[in-house]
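Asker: turn this into a model:
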Amino acid sequence: MRIAARHSGACQDGALAYKILPMTPIAVSPGTSHDTLLTALRDALGARHVLTDPEDLAPYLVETRRLFTGSALAVLRPASTEEVAFAVRACTQAGIAVVPLGGNTGLTGGGVPSGGVVLSLERMTRLRAVEPVDATITVEAGMILQDVQDAADAAGMLFPLSYASRGSARIGGGISTNAGGIAVLAYGNARDLVLGLEVVLADGRVWDGLKALRKDNAGYDLKQLFIGSEGTLGIVTAAVLKLFPKPRSTSVAFVGLDSAQAALDLFVFLRGRMDRDLTAFEYLPPFALEIVLRHVPGAVRPLDGAHGAYALIEAASARPDADTRAELEAALGQALEDGLIADATSGASGAQNDALWRLREGVPEAQTREGASIKHDISVPLSRLPAFLDRASAACVAAMPGLRPCGFGHFGDGNIHFNLTQPADMKPADFLAEWGRFNRIVHDIVHELGGSIAAEHGVGLIKRDELEHYGDPVGLDLMRRLKAALDPQTLLNPGKVVAAPERDPPAV
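Answerer: Presented below is the predicted three-dimensional model:
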């Protein structure tokens, strides 16, 4: 069943029409006036899709946490790959930087412009094809993640990439940052879910790598260059994504534990007993649960008493005969007998499962309401995760008494959002001014334990200098060489991920 076809020539999608634009040279060149460039872009994209009024620009210049505010000559809103290619060629020939933007839900400043133009993919939302036999879906980069999930569901399949901002995040942004989320344990990061890509290169050429192949060893795997590159090597305009059978049975449990080490012991036990049916294992410290109960409407304490740590566990299976609730309860019953856990509860319905998940997904909202937060998105080898949590928490409290560590997240794949909530009697601005000092404390421990300072949110602006500090010199050199080869003028999202040697990001 093919639901949609790839476009060719003139295309009509509802009331939206677009045209193939010529690959001929554009009448702009280095030194071209901004007015001349904008005129060419308006002629190609339509005047109402080249925004220059400051009020129209404002929403595109500030990142989610408002840590950065950028500047731009214009915001471009192309409706097709051909229009993206035209815009990139025009800007490149004029020497103007291009900063691609999806849903603007990033957390590292990766979409904040420092001059040039913002290229928003918000109009590129077409579902090109769903192929249940191939178990693939082909979508344009501006499609909302939730819409991708819904399209897969309508075809009787599952697209498993999922995170808190799925209602506004766009799939191109998730691919460009190699997003993770709550299903990595079972299905992998975005990188593991992409079969093929369509990418506009810095010179305006379009690489058509939209293959739905599970095996293809015909040379370099080029798509991997662009996944996680944050728009610095090319602009993803469409993707072929993997689909999976829809789970027939899903169960969620919330567990009380003595410590992070007990959480690790439980995870290893469940992994060995449940294998692929174990789809999520999320960790919460006591502080995380307490602020969720305090600030998130409808949140209810799931267990009697207090515990040293908590885990939210999900089991799911597509097998027709699967009973994951019975399977999970039997496993937790054995864990209780073995002294691995102190208490547990499981959802008896979809609504109860959702209520338990809200205790985990409500943590970011609760942290915002509790006060200023210095955030770290790290990963370490799973075996070292308890040591990291213990050491980093102790070191941060020693550096600032009254500070409240909140390390939570994707325990099963070694990824923790190690966030630090301000002391109750401290001004938010004074606390956030200490971000650099706590980066060094936390990241030194991560580095010593063989981990990564950027697990799933990307590098962007906020971690670029940290990557320079901790990154392997040979690896950094290779990244710079790739950047120079694919973007020799340093015009694609300049200043992000790796700093270009001996040159600053071009300004407007």
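
Asker: from here on, contacts and neighbour counts on C-alpha atoms
Answerer: Fine.

Asker: list the buried residues of stretch 148-166.
Answerer: 148-149, 151-152, 155, 157-163, 165-166 (16 or more other Cα atoms under 10 Å).

Asker: just say helix, strand or coil for the nearest residue to residue 87 once chain neighbours are set aside.
Answerer: With Cα to Cα, 6 or more residues apart in numbering as the measure, residue 41 is the residue that lies nearest to residue 87, at 6.5 Å, once sequence neighbours are left out. Of the three states, residue 41 takes helix under DSSP: H, G, I helix; E, B strand; the rest coil.

Asker: this one next, for a side-by-side:
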Amino acid sequence: MPSSPPADLLAELEAMIGGEHVLTGAEAIAPYCEDWRGRRHGIARAVARPASVDEVAKIVDWSRRHRVPLVPQGGNTGLVYGGIPDDSGQAVVVQLGRMNRVRALDTADAVAIVEAGVILQTLQQRAAEAGLFFPVSLAAEGSCQIGGTIATNAGGTAVLRYGNMRDQVLGLEVVLPDGQIWNGLRTLRKDNTGYDLKHLFIGSEGTLGIVTAAALKLHAAPRSRATALASVRDFAAAVRLFQLAREHAADVLSGCECFTEACRALVETHAPHVAQPALRGGVYVLLQLDAASPEIPLDAILEGILAAGFDQDIVEDGVIAQSLAQAEQLWGLRENITEAQKRAGPSFSHDVSTPISAIPDFVERCLAALQALEPGLRPVVFGHIGDGNLHFNILAPAGLDPSRRHILQEQVETALYDLVAAYRGSISAEHGLGEMKRDLIEHYRPSLDSELMRAVKRQFDPSNLMNPGKAVRLL
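Answerer: Coordinates of the predicted model:
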């Protein structure tokens, strides 16, 4: 059937979900067409804000009938342009923030059933009120939405102990590209009845369907916590300290983060509200222990880790938080790096992973490669050393000509990603592929991987209307 004129298309959409929930006009839709760092600007036909799974299904069916591309969007906190429309002006952004109900929270089963638009921090708070704990934690938790964290398989600072978002998902509710609602909101820990279909949608970045709700695992709430910050010489010492922590703390080790002196200095300059510790070093390691029982001597365990680090000439200095406020100050150093880097000027960002044992050599070789490319580059290296994920970011030289910046960015990217490949790592550890890294995987992953991804995409979305151009390119 032929498509209606654009005005009629939007009128039909407004009739489905209410005119006030279909945004048009450049000013109204601008916030939904730009990534949070202001680097990517797309153009959309409209922004639709459904309030229920039935309304999402109607939008998807409308999209199918009129061949209008859809771009699902959560809190728009992504870093690879996965939730931003392209420049064609044809797509409709489906913003899921109105779908923000916690449908159920079962303390016996330790499960929460939440809609896609629930803010991550809201789920954390609701779980805490019920005496439970939702472990996924990241810098954007005050604004990112559950649907987006599922679509990107978000990681964060607790992956070491609890795993990625994928590991928290028991079941999903998804609107498929043909408008059908797949009700996979199962809450079973064991269900071995064929393909585990939910995993196709986790990390698919909205290219196979729109996640509208999820059944998520909750965990025993920590009753005690201990936090320490240690300074070490380099990344080799940081890895050795992590190994010590793992040996001493075992399953109460919930976080092991690292950042360089350059990161600390950036926070000091551009986030002066963050308290600075007295210790100084080349690299800092932030350790957190959590236990469900207050009887476990977490401070003593941390003291043992640091003492062993001093004895083995790994740790140069260290401090253990004596209160929750002090612990938050130590975490403030780590959590404000991204914002401080943004304020410091243009940068090249890379979210990579390697085997943990390879991190010291990888970092050393990367720094040498950057120095050879452009001595004025300023590396900003931090991340989750306990799971092998580093954010290897580079501030551009001050006053660099914009035309040279683009060329240099490509050179830096090639140098770093070639080294990632040499260590059998990943060019996207936790941020996804989106538009930014979509084509890079053609070079850095086996061709069969891409062929299989395209086959899955064609099977689910043969018309290529679900977030087209993200994660995988259809040839």
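
Asker: quick TM-score on the pair, please.
Answerer: The TM-score (TM-score structural alignment, normalised by the length of structure 2) is 0.97; 472 aligned residues with a Cα RMSD of 1.2 Å.

Asker: export the buried residues of stretch 148-166 of structure 1 to CSV and tack on secondary structure?
Answerer: Listed next are those as CSV, based on three-state DSSP:
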residue, secondary structure
148, helix
149, helix
151, helix
152, helix
155, coil
157, strand
158, strand
159, coil
160, coil
161, coil
162, strand
163, coil
165, coil
166, coil
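
Asker: identify the residue of structure 2 aligned to the residue nearest to residue 87 of structure 1.
Answerer: In structure 2, the position corresponding to residue 41 of structure 1 is occupied by residue 13, as judged by TM-score structural alignment.

Asker: again, but for residue 121 of structure 1
Answerer: Checking TM-score structural alignment: residue 121 of structure 1 goes with residue 96.

Asker: and its match, what is it in contact with?
Answerer: When contacts are counted by Cα atoms under 8 Å, 6 or more residues apart in numbering, residue 96 of structure 2 touches 49, 50, 51, 72, 73, 74, 116, 117, 212.

Asker: any idea how far residue 413 of structure 2 is from it?
Answerer: Distance of residue 96 of structure 2 to residue 413 of structure 2, computed by Cα to Cα, to the nearest Å: 33 Å.

Asker: over to residue 288 of structure 2?
Answerer: Taken as Cα to Cα, the span from residue 288 of structure 2 to residue 413 of structure 2 is 32 Å.

Asker: the two: which is more packed in?
Answerer: It is residue 288, of residue 288 of structure 2 and residue 413, that has more neighbours when counted by other Cα atoms under 10 Å, with 24 against 16.

Asker: does that one count as helix, strand or coil?
Answerer: strand.

Asker: trace residue 172 of structure 1 over to structure 2, please.
Answerer: Checking with TM-score structural alignment, residue 172 of structure 1 has residue 147 as its match.

Asker: so which residues of the stretch 1-150 of structure 2 form strands?
Answerer: With DSSP state E, counting those that start in this stretch as the definition, the stretch 1-150 of structure 2 shows strands at residue ranges 22-23, 46-48, 70-73, 92-95, 102-106, 111-115, 132-133.

Asker: that should have said the stretch 151-300 of structure 2, apologies.
Answerer: Counting by DSSP E, counting those that start in this stretch, the stretch 151-300 of structure 2 has these strands, from start to end: 169-175, 181-184, 210-217, 219-220, 224-232, 253-260, 283-291.

Asker: put together a markdown table for the ones you listed, with distance to residue 305 of structure 2 on each row.
Answerer: What follows is the strands of the stretch 151-300 of structure 2, written out as a markdown table (distance: least, Cα to Cα, whole Å):
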| stretch | distance to residue 305 of structure 2 |
| --- | --- |
| strand 169-175 | 33 |
| strand 181-184 | 44 |
| strand 210-217 | 31 |
| strand 219-220 | 25 |
| strand 224-232 | 10 |
| strand 253-260 | 11 |
| strand 283-291 | 10 |
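
Asker: related to what we said a few turns ago, Provide a list of residues in contact with the closest residue to the match of residue 172 of structure 1 other than its chain neighbours.
Answerer: Across the structure, with Cα to Cα, 6+ apart as the measure, the residue nearest residue 147 of structure 2 apart from its sequence neighbours is residue 116 (4.1 Å). Contacts here follow Cα under 8 Å, 6+ apart; on that basis residue 116 of structure 2 touches 74, 96-97, 99-100, 145-148, 211-214.

Asker: mind doing that once more with 7 Å?
Answerer: Going by Cα atoms under 7 Å, 6 or more residues apart in numbering, residue 116 of structure 2 touches 96, 99, 100, 145, 146, 147, 211, 212, 213.

Asker: now it: how far from residue 150 of structure 2?
Answerer: Distance, residue 116 of structure 2 to residue 150 of structure 2, using Cα to Cα: 9 Å.

Asker: mind listing the helices for the stretch 301-450 of structure 1?
Answerer: Along the stretch 301-450 of structure 1, counting by DSSP state H, counting those that start in this stretch, helices occupy 324-337, 350-361, 363-370, 385-399, 428-432, 435-448.

Asker: against structure 1, where does stretch 315-322 of structure 2 fall?
Answerer: With the alignment judged by TM-score structural alignment, the segment of structure 1 matched to stretch 315-322 of structure 2 spans residues 341-348.

Asker: residues contacting the most centrally placed residue in structure 1?
Answerer: Centre of structure 1 computed as the mean C-alpha position; nearest residue by Cα atoms, centre = their mean is residue 179, 3.1 Å away. With contacts taken as Cα under 7 Å, 6+ apart, residue 179 of structure 1 has the following neighbours: 189, 190, 456, 457.

Asker: please name whichever of the strands of the stretch 151-300 of structure 2 is nearest to residue 401 of structure 2.
Answerer: Checking those against residue 401 of structure 2 by Cα to Cα gives strand 253-260 as the closest, at 27.2 Å.

Asker: aligned to residue 234 of structure 1, what sits in structure 2?
Answerer: Taking TM-score structural alignment for the superposition, residue 234 of structure 1 sits opposite residue 209 in structure 2.
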